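Trainee: Quick one, structure for this:
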Amino acid sequence: MIRRKMILYLLALLIVLFLPGSGSAPAAQLTINENNSGETLTLYPGDIMELTLESNPSTGYAWQGDLNIAGVLEVIEHGFKSRGVLPGAPGEEYWLLKAAGPGSGSLSLEYSRSWEEDNDPVNRFAAVISVLEPVPQVSGGETPGREAGVPVFIDGVELDFPDQKAFIEDGRTWVPLRTIAEALGWQVQWDPGSGTATVLKGNREVRLQAGSALLDVDGRPRELAGGSQVRNQRIVVPLRDFCGILAVYSVAWDPGTGAVLIESGALEQLVAGLTLEEKVGQMLMPDFRTWNGEDVVACNDEISRLIREYHVGGVILFRENVTGTEQTVQLVDQLQKAAGAIPLFIAIDQEGGRVVRLQTGTVMPGNMALGAARSPENTYKLAKAIGKELNVLGINVNFAPVLDVNNNPDNPVIGIRSFGSDPQLVAEMGTAYIKGLHDAGVAAAAKHFPGHGDTSVDSHLGLPSIPHDLERLEAVELVPFREAVKQGVDMIMTAHVTFPAIDSTQAVSRLDGTPVFLPATLSEKVLTELVRNKLGFNGVIVTDSLKMKAIEDHFGPGEAVVRAVKAGADIVLMPGDLEESMQALLGEIRAGRISEARVDASVKRILGLKLKMGLLSEQGPASGEPGAGPEARLKAAQALVGCAEHLALEREAAEKAVTLLKNDGMILPFRLKDGDRVVLFAPWSDRLELMEEALGRIVQDAKIKDVKVDGFVYENLAALNEQQKKALFAADYIVLGSYSYDLESRVPGRHWLPGFALDTLAQAEEAGKPVAVLAIRNPYDIAYMPGAKAFLAVYGAAEGPNIPAGIRTIFGIVKPAGKLPVSIPDAGGGKNLYECGYGLEYPE
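Mentor: Take a look at the predicted model:
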């Protein structure tokens, strides 16, 4: 209870004072030591940083390594400070380092004896340095951003300027004094008689007369560089200089977003107040799909105990957990109550299309359909609608979008989950998707880094490998992730895929004792060197599920979690065994093989995101949002989830995606008339039901009489049976729903799906009957049936708006407008039958 009260107190301090200053050194002088090992440190040009590490040269040990980073960081002084008067006394080795210019890199030191090359060092220090660009100089009296305002973020939360915006002038960012001071936890008093503002916090006092450059700081005179001004009846001050007087931890300029980033030091205080177990718990995100063989639709006592006992930072929900709107709201509320002082991330995979967890609400057509429609505006709208439905249910993290570039037609796990095979298209659609989720108040996770699109193995079932080197990754796979980082994506999810050209480190598989390359999820070269250092990502790195075969087969639960954290992961998703994972991490930390500073860096990122999203707020947001009570949220959810507006978006997006690849003889669209007979073929009953329902509505709306519809499921049939042949010979129109999910399912003679499709086309050709092929899932089906006269792709699955959109297109209700988001090779893979961007239209 005492621990809970202390955490609540720290949270209250964080929110009520809205991120108060920590009292640490001003931005221009940063002191770090061994406790900062594993952290990412942000500086800007001109900053001086002092590093001190315990040392005793008389023992022969010394810190080895070069701390200079060309053009970024330079050592300006290096020495030793003894703590005793006698020769040989221990002390501290120190370095003064100066930030030279924008860029990033790694600091790495090892404490060892130079002549003992074969022995492991007794200690290590490592940190990532990121030097951001300074506020740009402005000439000619211009004031860019004066009307719109310069964005200012405090610990990741954007500051609201109600009247006078922040602006740039004379190379400085100016802000209203009252706004910035109160946001940093200071009180502001105004004396209209003397025109003096007094800024107070604790025993500190800063006095400033409007328009003056002279301040009284704690009873001592001091000059404010740049002075102060009066704009719109508000005192405005230069942000960086004023924050230095208030002893704010860090102020930096982000050239990518054109924003000012302030770190107040409050998160450090909150992290320091947690126990080691609480810190490690924040890094764990388990699932509770089933309990004793039953789907978990409510939080039972045992689950509540596990959440409290292991201090977990989040829970991921699956389809089994979210059966209805009311049930989901209640489950989320129960989980959050079990969490205690620090709210949970409640996460889900609600990508749209083939990967949808909610059993109520809108489905949306999926990423490849969005890529075919090629409209960032539509993608934004759909993602925002998805986010709004999640938000109102209390789900605050969506593990989406998929940013894998699907350039391998044989990929069994990504496929239509990707926006396409063009890296720029994927980047454009992906960033629009991220913005949509953000504007709905939901965190986004770009996945699966550094790319799962060029594999032919499903990492749920095995360990895929990609041979490409960094140059190739930079040109293709990393393009969308770079853009996502610029967009401010909250999380990056790792891929369980090996990249031997990037990291050739091997481990011994527990499956059969053979050596295996480390997958990206467990690779320091990928997560730290590539994600953190090269891409400059400072958000949360989350692993893909550690229960997937790519990890589970080769590494034990404890080993996988430890390797992931050492590699640089902040959150381990679905650890195989919660208790074993927790104990394994605690053991490594207590043994010194993982520094507590490394854990602190992850926890700071996790809590920083929770703060940014408003999860740490004492007062919940407006009704219907995550902080509201379950009754208010339920009422709002029932009005929003699956609402008419979202269903209209869903339908419109699916229709814009339909792609016409062939229309020989202009046989499409089919024109129904009274008495026509239509035959529909689908591989499974759920797909057939969607086809029949869509056609039935067309007939009903057009008031066509006596239309005969025969629907057939051809599951496990490699050719037409007699009943199906009879119906085909009597038909006026035939719609063949084709389907494939991997290479095997597109090879005639090896799978029943292509066998049935080819037989149907042959029988229809012999009978002179028109057939429209509707590729339900993958557009690659046309590779094995190039002779089809009419072929459309809808990029769908078993549910959602894709199949109905295809039927409405075939029968002329809507016109095909989509363009291929992937290239389609021929069956032999020698050349492309259709290039990315191809798509036909109906004749006028």
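
Trainee: rest of the way, CA atoms for contacts and neighbours
Mentor: Will do.

Trainee: Any idea how many residues pack against residue 187?
Mentor: 16 (other C-alpha atoms under 10 Å).

Trainee: which residues sit in contact with it?
Mentor: 181, 199, 200, 201 (C-alpha atoms under 8 Å, 6 or more residues apart in numbering).

Trainee: how near is it to residue 230?
Mentor: Per C-alpha to C-alpha, to the nearest Å, residue 187 is found 19 Å from residue 230.

Trainee: Then residue 553?
Mentor: From residue 553 to residue 230 the distance is 66 Å (C-alpha to C-alpha).

Trainee: With neighbour numbers in mind, choose between the two.
Mentor: residue 553 (16 against 13).

Trainee: separation between the more buried one and residue 576?
Mentor: For residue 553, the distance to residue 576 - C-alpha to C-alpha - is 11 Å.

Trainee: now residue 395
Mentor: When residue 395 is compared with residue 576 (using C-alpha to C-alpha), they lie 23 Å apart.

Trainee: quick one, which of those two is more surrounded?
Mentor: residue 395 (27 against 21).

Trainee: My reading is that that one lies in a helix. Confirm?
Mentor: No: Residue 395: not assigned to a helix; according to DSSP: H, G, I helix; E, B strand; the rest coil it is coil.

Trainee: now the other sequence, so there's something to compare against:
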Amino acid sequence: MTTPLQLPRGPVMVDVEGFALTDAERARLAHPLVGGVILFRRNFESVEQLKALTAEIRALREPALLIAVDHEGGRVQRFIDGFTRLPAMRALGDAWEADPAEATSLAEAVGEVLAAELRACGVDLSFTPVLDLDWGRCAVIGNRSFHADPAVVAELAAALVRGLHKGGMAACGKHFPGHGWVEGDSHQVIPVDERELADIRAADLLPFARLAEAGLAAVMPAHVIYPKVDARPAGFSKVWLETVLRGDLHYDGVIFSDDLGMEGAAEAGGFVARADAALAAGCDMVLVCNQPARADEVLAGLTPPAQPKLAERLARMAGQGEIADWRERVASDDFAALRAKVARLSTPPAALEGPAVGEAC
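Mentor: Sure thing, here's the model as predicted:
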């Protein structure tokens, strides 16, 4: 058996192409700047195959690389067969209109099922919950948002996070400071939100402030420009990340960049420049997805700034509990009842329609 590399987690998260690692991917994952791997639908064939893939990734390094996935529910659920079909978060907002207490209970159940099923397969983290408000303007957010009311979003997201914690998983709120107002999809364009900071503080920032106060483990900023605040997209802006998020909201968790391959990140230049800019602005870890050659460019050309809190922050993102115990948990009768509760919320096919959310966050 190969002895795992003794190497701290670095500030770059990359991806892999298929159902198992290639030799080139093993070499890439051994690079000292790599700290995590994000999985996508193309990496999933079956539950057993996913378990084998995550075990192979974990065996490479000590501490193990973080393994993440964008697995929200609704249109954004990367693993399907063998997993509970999770609702779009709007289903929880609709439930709130009928019975807030029941909706809160349902949100907690969704979070627990989501997390426990992933933990049983060796995944550490899902980039969820979406904290964006539904202003009825942004199709790529749409029913990924819980609600239009920031107070409702905060309550339901807090309940979902409690469920994630029950399932052994930290949470990552996105897309700071809010992607719901803009019409453009930052996967395809660089959206611009022309509102004043005071207007954003009064609405979109409220769920982030509430969850930051409650100890949210991670945040992902938006590739959106808010020109009344800063000329750079939020993920490359010291104003947003250092002054507002770390300063005003007293946030001390991990800041993950959104995928540097998205069009909304192109404003920062080439891929090495994008990674440099994101880390300089205050991101702890940058994501380079779907472009292995660009990932190799970043790993070869990046000189990260000093990150004295990186190891401590990333350690908080590792999944809790033993994988074998989570497998036992998801096979239990009481978990079957929890799954059934969540499955009753299953999103109708028509509600899954809308702009495809690509293989990025």
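
Trainee: before we move on, the earlier item: mind listing which of the contacts of residue 187 of the first structure are in helices?
Mentor: residue 181 (DSSP state H).

Trainee: any idea which of the contacts of residue 187 of the first structure is closest to residue 609 of the first structure?
Mentor: Within the contacts of residue 187 of the first structure, the smallest distance to residue 609 of the first structure is 22.5 Å, found for residue 181 (C-alpha to C-alpha).

Trainee: Tell me who's in contact with residue 38 of the second structure.
Mentor: Residue 38 of the second structure touches 13, 14, 15, 16, 67, 68, 69, 70, 289, counting by C-alpha under 8 Å, 6+ apart.

Trainee: Residue 142 is in contact with residue 183 of the second structure, correct?
Mentor: No: with contact defined as C-alpha atoms under 8 Å, residue 183 of the second structure does not reach residue 142; the gap is 10.4 Å.

Trainee: ok, these two, which is more surrounded?
Mentor: For residue 183 of the second structure versus residue 142, the count of surrounding residues by other C-alpha under 10 Å is larger for residue 142: 22 against 17.

Trainee: ok, and the closest non-adjacent residue to the more buried one?
Mentor: Sequence neighbours aside, residue 134 is the residue nearest to residue 142 of the second structure in space, at 6.2 Å (criterion: C-alpha to C-alpha, 6 or more residues apart in numbering).

Trainee: residue in the first structure matching residue 157 of the second structure?
Mentor: Mapped onto the first structure by TM-score structural alignment, residue 157 of the second structure lines up with residue 430.

Trainee: mind checking the SS state of that match?
Mentor: Classified using three-state DSSP, residue 430 of the first structure is helix.

Trainee: Look at it and say how many residues are nearby.
Mentor: When neighbours are counted by other C-alpha under 10 Å, residue 430 of the first structure comes out with 32.

Trainee: before we move on, the earlier item: distance to residue 422 of the first structure added to the contacts of residue 187 of the first structure, as JSON lines?
Mentor: Converted to JSON lines, these look like this (distance: C-alpha to C-alpha, whole Å):
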{"residue": "181", "distance to residue 422 of the first structure": "47"}
{"residue": "199", "distance to residue 422 of the first structure": "54"}
{"residue": "200", "distance to residue 422 of the first structure": "55"}
{"residue": "201", "distance to residue 422 of the first structure": "54"}
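
Trainee: Take the contacts of residue 187 of the first structure and keep only those in strands.
Mentor: 199, 200, 201 (DSSP state E).

Trainee: Just the closest of those to residue 244 of the first structure, please.
Mentor: Checking those one by one against residue 244 of the first structure (C-alpha to C-alpha), the nearest turns out to be residue 199, at 14.0 Å.

Trainee: That closest one and residue 179 touch, don't they?
Mentor: No: using C-alpha under 8 Å, residue 199 of the first structure is not in contact with residue 179, being 11.4 Å away.
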